[in-house]
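Enquirer: here is a sequence with its predicted model. Questions after.
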Amino acid sequence: MESLKLMPLEKWPELQTAFETDWPRGVSGFWALQTQKEWAENGLLHKFEVHSPFGDVRNGMIAINSKDTHKEIIIQCPVDDTELLENALKATKIIDWRDKITVPFAPKNIIMCIRNVLQDINMDLKLDEHSNEIVILDKQQPMFENIFLPDGATFGLLTEEHITLVNSLWVNKHDSSPWYFGLLIKARSGYGIFKDDQLVCWVFINEVGALTHLYTLERYRRNGYAELLLKLVCNNQLKRNKDTFAYCRVGNDSALMLYCKLGFKKYHIVTWCQLEPIINESNRN
């Protein structure tokens, strides 16, 4: 019997309730589900399969997040005891452990869970060199007021014509990242400030509901564009009764200072995990 039970869309609120009991650690799981639910309701096609170990939401979530050729599996659990989650990972036939897999924004309990199953799934674990701090602007915060755009500046959505530019300047770009930014733009989740119709500063809200790729072109820096853009995007989120959160790389002090200036609170550390199959002679035959 398969250990990972597919969770239909109508069952996702049960998982979200479980993640709410584990706040703020559950922020990633909760908003990933909410964002994907809204995408589905709006007719945006994206393969995001949600599974629960043995069908019990208390065991967490394993979501297969298809990103073109990039294989990503989101693993989140609302409790520290991950024994049943580990057993499900060991037994599942849904995940092909012969592939290279990314497990994003893993908190401490998930990293320990993965380490406990490595031998059984015949995988090697590599943690990204830089961990990230989760920063959250609570949805109960008041909206930002007195926001004024400079002369010649406008705020708007990104379009497909901007993909090449934003991808070329993304520190995490990979073979599938142009496709990825195209997906976010189709979701109307890319925002920018335009100076004389030229894109000068941008940010995205990604498929799990997190801010990502905040960037200002070099010649336009130190003019307050990033702060202005974040205020505008956060107000959009607050109007929709949504928390705004980001994964801020440890050591990126300028970004962290900006988030804190705007009222974001710093919480726990998460890390991107890279799983690679161990190649030995038995695998080759």
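Expert: Looks like it arrived, so ask away. Numbering: from 1, shown residues only.

Enquirer: please make it C-alpha for all contacts and neighbour counts, starting now.
Expert: OK.

Enquirer: can you map out the helices along this protein?
Expert: Chain-ordered helices for the chain, with DSSP state H as the definition, fall at 12-20, 27-41, 83-91, 108-121, 163-168, 177-186, 225-239, 253-261, 281-284.

Enquirer: show me which residues of the fifth one are buried.
Expert: The one in question is helix 163-168. 163, 166-167 (16 or more other CA atoms under 10 Å).

Enquirer: cool, the third one as well?
Expert: For helix 83-91, a neighbour-count test (16+ other CA under 10 Å) marks 84-90 as buried.

Enquirer: of all the helices of the chain, which lies closest to Val200?
Expert: Closest approach to Val200 among these (CA to CA): helix 225-239, 8.3 Å.

Enquirer: counting contacts, what elements does that closest one pack onto?
Expert: Contacts defined by 3 or more CA pairs under 8 Å, 6 or more residues apart in numbering; DSSP states H and E place helix 225-239 against strand 190-195, strand 198-205, strand 210-216, strand 244-249.

Enquirer: hmm, 6 Å instead?
Expert: Counting contacts by 3 or more CA pairs under 6 Å, 6 or more residues apart in numbering; DSSP states H and E, helix 225-239 packs against no other helix or strand.

Enquirer: next, the one to line up against it:
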Amino acid sequence: MNQDIMHCLSVDQWAGLKEVFRNDWPRGITGYYAVDTLSKWMNLGLNYGFKVLNPFGKPENGMIAVIKDETEFIEMLIECPQDDTSKLEEALKRTQLIDWSREIVVLFPPRHVVEGVKRIAGDIKMEVQWIHPLKLYILSKESPLYDVWYVSHNCIG
């Protein structure tokens, strides 16, 4: 049997991903809470057919959470807790678990993931139509509610 470079993780393996994203705070917030929310849904019996893929079976290589793929497009989260996305890029290029011929929506990708996807887009014959990377705003508890000036000057990403 030929095993894919991208490993499909069972729910009990998601804790390792959460820990890696927690150690990459605040950049890892979206990865952490995505895995946390998906595991809570699974525990409630709400399985929408999503799967969590992991390059080479190592949490530090990031994750691809395929949220919805039964419609005309695929929704996925791509997260990487490292600045170096080369392992993630290699896995995305070589996997047989993702049908790159379909329309794919990557939800709120961090900037380093956007750059990695742009580097491999030609290799996987993906046409990038629109990119809007995640901008993360961390506010102190003392910051005024809805203070746009404060938020815009304290941006990460």
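Expert: Cool, the structure landed. These figures come from a predicted structure and were not determined experimentally.

Enquirer: TM-score for this pair?
Expert: Here the TM-score for the pair of chains, by TM-score structural alignment, normalised by the length of the second structure, is 0.84; 151 aligned residues with a CA RMSD of 2.6 Å.

Enquirer: sorry, back to before: what is the nearest of the buried residues of helix 163-168 of the first structure to Leu125 of the first structure?
Expert: Among the buried residues of helix 163-168 of the first structure, and counting by CA to CA, the member closest to Leu125 of the first structure is Asn167, at 27.1 Å.

Enquirer: now do the same for the closest one: its match in the second structure.
Expert: Under the alignment (TM-score structural alignment), Asn167 of the first structure maps onto nothing in the second structure.

Enquirer: contacting residues around Asn167 of the first structure?
Expert: By CA atoms under 6 Å, 6 or more residues apart in numbering, no residues touch Asn167 of the first structure.

Enquirer: how near is it to Leu33 of the first structure?
Expert: Remark: distance between Asn167 of the first structure and Leu33 of the first structure (CA to CA, to the nearest Å) = 26 Å.

Enquirer: and what of Thr21 of the first structure?
Expert: 15 Å.

Enquirer: compare the two (neighbour count), which wins?
Expert: Leu33 (23 against 12; other CA atoms under 10 Å).

Enquirer: the more buried one pairs with which position in the second structure?
Expert: Aligned partner of Leu33 of the first structure by TM-score structural alignment: Val35.

Enquirer: and for Phe105 of the first structure?
Expert: Under TM-score structural alignment, Phe105 of the first structure pairs with Phe108 in the second structure.

Enquirer: in this structure that match contacts Lys135, no?
Expert: No. Applying CA atoms under 6 Å as the test, Phe108 of the second structure and Lys135 come out as separate, 8.4 Å apart.

Enquirer: the more surrounded of those two?
Expert: Per other CA under 10 Å, whichever of Phe108 of the second structure and Lys135 has more neighbours is Phe108, with 18 against 14.

Enquirer: who are the contact partners of the more buried one?
Expert: 133-134.

Enquirer: separation between it and Ser39 of the second structure?
Expert: For Phe108 of the second structure relative to Ser39 of the second structure (CA to CA), the value is 19 Å.

Enquirer: same check, this time on Asp24 of the second structure
Expert: From Asp24 of the second structure to Ser39 of the second structure the distance is 20 Å (CA to CA).

Enquirer: next: Leu145 of the second structure.
Expert: On the measure of CA to CA, Leu145 of the second structure and Ser39 of the second structure end up 31 Å apart.

Enquirer: compare these two (neighbour count), which wins?
Expert: Neighbour count, other CA under 10 Å: between Leu145 of the second structure and Ser39, Ser39 has more, with 19 against 10.

Enquirer: and the more buried one, what does it touch?
Expert: Contacts of Ser39 of the second structure (CA under 6 Å, 6+ apart): none.

Enquirer: now swap in Lys135 of the second structure and tell me
Expert: With the criterion set at CA under 6 Å, 6+ apart, Lys135 of the second structure makes contact with Gly157.

Enquirer: same thing but 8 Å
Expert: 110, 155-157 (CA atoms under 8 Å, 6 or more residues apart in numbering).

Enquirer: same question for Lys108 of the first structure.
Expert: Applying CA under 8 Å, 6+ apart, the residues near Lys108 of the first structure are 269-270.

Enquirer: try Gly57 of the second structure
Expert: Counting by CA under 8 Å, 6+ apart, Gly57 of the second structure has contacts 6-7.

Enquirer: what's the matching residue for it over in the first structure?
Expert: Gly57 of the second structure maps onto Gly55 in the first structure, by TM-score structural alignment.

Enquirer: distance of that match relative to Ser254 of the first structure?
Expert: Taking CA to CA, one finds Gly55 of the first structure at 43 Å from Ser254 of the first structure.

Enquirer: Asp96 of the first structure too?
Expert: 40 Å.
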